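# Predicted model follows, preceded by the sequence.
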Amino acid sequence: MALLPKILHVKKLQLANEIHSIIWSVLYTFGMAVSGFLVYKVGVSAAFILDGLLFVLCFVMLMNVRIEVRVNPATRNIVAMFKETLSYIRHDRKVFYLMLLHALVGLTAFDALVALMVHEYYTHLIATSLAIGLLHASRALGLVVGPLLIGRHMTNTRLRYVWMFQAFAIMLWAAVMPHFYLSLMASVLVGLCTTTLWSYTYTLLQHHTDPAYYGRVVAYNDMLFLLMAAATSMLIGFCADAGVSLPMITLMLGVLFVVATWYYYWLQQRFELKEIP
């Protein structure tokens, strides 16, 4: 992700981020869906072996990729570069707040929630692995279709409404969760805006970052995003252990997206965010 801003114009960068987000999200979500079907059909051991073979295939494909980018040799101490980057983020508050905005997309880490809802509601209807696979496949469909429908129409102002739609979709999912087929349809809506939120907020961050700090800012941004995703999974687990119902947990996540909408509105009022041309 640090490489893309160096070789692409801003508008193409947004499209590249959308493509990257679609590939990452779909392969991640659809991969879990396929694994559910595979575990159901061939068992756990065979599924793990096939997963390992896919990594071998990816390694072979990457060996043949050639991208000509000038690499400047490092002349400074790693600790000094680390301090310099933290100082840059601390002084450029816009970059820091955009990193937080992108990290909020990590609230869509529903893996634990899906496993819990299948165990709670659907095991009497369908095999557990198959139900997990279908739910992830439904969300993967939304992840693919979403950018095709709304990606080209995105602006800084419209991003606010996309955050709100994400909140609405999650709350709707909470309402229909006990009903398997309605939950499948709601999963499509939940995935519809996730890819666009991820790619557009990432592009905003890249667009407002000093090129000298691209790689380091992207690295810290990814750390923050994964931390938010991990915290979301932990929150789901802690709430479930405390006896909070799964629809209520999902509703809480929807409310957090309402808070994220307000946060983005506040960010727009405080800073002048450049439109992506």
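Received it, and whenever you're ready, just let me know what you need.
# going forward, measure contacts between C-alpha atoms and count neighbours the same way
Fine.
# Which parts of the stretch 51-200 of the chain are helices?
Applying DSSP state H, counting those that start in this stretch to the stretch 51-200 of the chain gives helices spanning 78-91, 93-103, 111-117, 128-150, 156-176, 180-192, 194-207.
# Tell me which of those helices is the most buried.
helix 194-207 (a mean of 25; mean count of other CA atoms under 10 Å).
# ok, structure two:
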Amino acid sequence: MKYYYFFLRDNPTIRGLSLVNFIASFGAWFSTVAIYTMIVDFGSSELAISIVTAMHFIPAIIIAPFSGAIIDRMKIKPLMVSLLFIELLMTACFLLISSVNDMWLLLLFIFIRMSAASMFFSSEMSLLAKLSSGKELQTANEIQSIIWSFTYAVGMAISGFVVNLYGAKTAILIDVIIFIVAFLVFVQIKIDLEYKKVEEKILELMFDGLRYIKNNKIILHLIFLHASVGLTSYDALITILAKNEYKELIAVPLAIGLSNSVRAVALMIGPLILNRIIKKENLQYLLVFQGVTIIIWAFVQSNFYASLVALFFVGFSTAFLWSYTYALLQNRCEKRYIGRVISYNDMFFMFANVATTLFIGTMAHITTTTVITISLGVAFLLYAFYYTKVYTKF
């Protein structure tokens, strides 16, 4: 922990970005739990729940080719300020949702908010890659994943109680207030980065970025490897379990909040331990560990408390896997292409999230959550085999 403290102390811009990330991420979980609780209260089907979940990922897939080119072409801070404001505005619009008839509006607001959030995130990760490299860049990524995990744990837990006690609209209003604070903090950050005017048009940048990725096979391998983390998109699965398995034992928002917060505690702790153990030479063992813990979780899901214990181990390696594979990609990419490569990587990653979510929603009508979860675990074992085959290229 001391290493992280000194790193943030000596890097004021990254410290400021981390603070904004902390504030905004903490608030986001209030509206997330509120949205899932609302759609359950509306009597939505498992497929509808999965569609709403997928809408949190779909925008990144659609806008990625454009966002990468825009990031590499525009001044970074004005762009990020605009995107953060759009997120704030769309969060406030969630207060307009009151019945199942407003579902199309909910999907629209989520789409716009997540489009802005996706581009903001890609901008942030591109900026980190320009501000640092090597071990420092991996550290910056780890800090972002730890912040996300901590806010996920605390935010999910607190928001679950807030939604249960005071209702979904109160939780959304809290998220709006927190986003205002994040916006005010971000505009104060000084980003000392030389801006080089780019003459190429957006379409030229898009196709040039695609050619760069095509001609660098290692970039393609790393994008595919990072997408493995998309298989841990369990939001729909956890919501379905809360709705069908645990509702007689505990209130749905509490089940969602506690399940996700326990997993998030592990997400926060994992990088602190794994960064001393996992290297490129043994990354396949972490992928195996992830797959095995998911399969174990599958067999204890019928028991809420046993499921919480299993979820801790399921989440232990996820955040580090995300930050480590991201750093591998960032360090391999030329700086002038970083925005486009990051955006295409996020597009593929989000595609994995959407595919996982829709797989869960579709299969929930055909088979049990146990079979669905085992399938996700086996997929990680296949990724471990894939990594052993391409490791020499790294």
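Sure, I can see it. What you are looking at is a predicted structure, and each value in this text was computed from that prediction instead of being measured.
# Would you reformat the helices of the stretch 51-200 of structure 1 as CSV and include distance to residue 59 of structure 1?
Below are the helices of the stretch 51-200 of structure 1 laid out as CSV (distance: least, CA to CA, whole Å):
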stretch, distance to residue 59 of structure 1
helix 78-91, 28
helix 93-103, 29
helix 111-117, 26
helix 128-150, 24
helix 156-176, 35
helix 180-192, 29
helix 194-207, 25
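# Can you say which of those helices is nearest to residue 254 of structure 1?
Among the helices of the stretch 51-200 of structure 1, the nearest to residue 254 of structure 1 by CA to CA is helix 156-176 (4.5 Å).
# Show me how far the closest one is from its chain's centre.
Distance of helix 156-176 of structure 1 from the chain centroid (CA atoms, centre = their mean, to the nearest Å) equals 15 Å.
# again, but for stretch 259-273 of structure 2
Per CA atoms, centre = their mean, the centroid offset for stretch 259-273 of structure 2 relative to its chain is 14 Å.
# and what of stretch 252-265 of structure 1?
Taking mean C-alpha positions (CA atoms, centre = their mean), stretch 252-265 of structure 1 and its chain are 16 Å apart.
# Over to stretch 227-237 of structure 2?
Averaging C-alpha positions (CA atoms, centre = their mean) puts stretch 227-237 of structure 2 9 Å from its chain's average.
# same check, this time on stretch 56-65 of structure 1
How far stretch 56-65 of structure 1 lies from its chain's middle: 25 Å, per CA atoms, centre = their mean.
# For it, grab the matching residue range in structure 2.
Aligned by TM-score structural alignment, stretch 56-65 of structure 1 falls on residues 180-189 of structure 2.
# And that stretch, what's buried?
Neighbour-count burial for stretch 180-189 of structure 2 flags 180, 182-183, 186, 189 (criterion: 16 or more other CA atoms under 10 Å).
# SS state for residue 273 of structure 1?
With DSSP: H, G, I helix; E, B strand; the rest coil as the basis, residue 273 of structure 1 sits in coil.
# Oops, could you answer that again for residue 127 of structure 2 instead?
helix.
# OK, contacts around it?
Residue 127 of structure 2 is in contact with residue 76, counting by CA atoms under 8 Å, 6 or more residues apart in numbering.
# and it, what pairs with it in structure 1?
The equivalent of residue 127 of structure 2 in structure 1 is residue 3 (alignment by TM-score structural alignment).
# measure that match to residue 77 of structure 1 for me?
Distance, residue 3 of structure 1 to residue 77 of structure 1, using CA to CA, to the nearest Å: 22 Å.
# Repeat that for residue 181 of structure 1.
56 Å.
# Identify the residues contacting the residue mapped onto residue 188 of structure 1 from structure 2.
Under the alignment (TM-score structural alignment), residue 188 of structure 1 pairs with residue 312 in structure 2. Each residue near residue 312 of structure 2 by CA under 8 Å, 6+ apart is listed here: 262-266.
# Could you do residue 376 of structure 2 as well?
Contacts of residue 376 of structure 2 (CA under 8 Å, 6+ apart): 231-232, 291, 294-295.
# now, among the residues you listed, which is nearest to residue 384 of structure 2?
Taking CA to CA as the measure, residue 291 is the one of the contacts of residue 376 of structure 2 closest to residue 384 of structure 2, at 8.9 Å.
# Sounds good, over and out.
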